[in-house]
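> Have a look at this fold, sequence not included:
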């Protein structure tokens, strides 16, 4: 099995965590009358990529921050 090469830098990682937390907080505590509040759960994705220090999209595009 091939090892995953880190392709997320420190600043990118911090920003992903902040944005992920903000989206989840919106999903949990946002206004109840917004029908698309579920979209805040997408915040799990940037948090997960920050935790493992690897972004599949960056890998495909050849980006390394």
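Good, I have the coordinates. Keep in mind the model is a prediction, meaning the values are calculated, not measured.

> all contacts plus neighbour counts: C-alpha atoms, from now on.
Noted.

> Of all residues in the chain, which one is nearest the centre?
The chain has residue 46 as the residue nearest its centroid, 0.6 Å off, counting by Cα atoms, centre = their mean.

> here's the one I want to compare it with:
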């Protein structure tokens, strides 16, 4: 894994969205698509997003 490229605000949004999507597996529509929430959850927890790499993008403060 590379250096952190996910900033504080981006991280909070990703973790919140991930938890909400995963909760959809157990409550609400009970859709298996909720497991997609693992992607934003893990990218938020590890502060690293591989999709940012090809573009050299980072939301971290320098």
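All right, it came through fine. Here the structure is a predicted model, which is why all the values come from computation and not from measurement.

> Per the alignment, name the residue of the second structure opposite the residue nearest to the centre of the first structure.
Using TM-score structural alignment, the partner of residue 46 of the first structure in the second structure is residue 40.

> Find the nearest non-adjacent residue to its match, please.
Once flanking residues are discounted, residue 40 of the second structure sits nearest to residue 14: 4.8 Å by Cα to Cα, 6 or more residues apart in numbering.

> what does the one you found align to in the first structure?
By TM-score structural alignment, residue 14 of the second structure lines up with residue 16.

> Map residue 28 of the first structure onto the second structure.
In the second structure, residue 28 of the first structure lands on residue 26 (TM-score structural alignment).

> Where does residue 21 of the second structure fall, secondary structure wise?
helix 8-26 (DSSP states H and E).

> I'd say residue 20 of the first structure and residue 47 touch.
Yes: using Cα atoms under 8 Å, residue 20 of the first structure is in contact with residue 47, at 5.4 Å.

> and stretch 4-11 of the first structure, which residues are buried?
Neighbour-count burial for stretch 4-11 of the first structure flags 7, 8 (criterion: 16 or more other Cα atoms under 10 Å).
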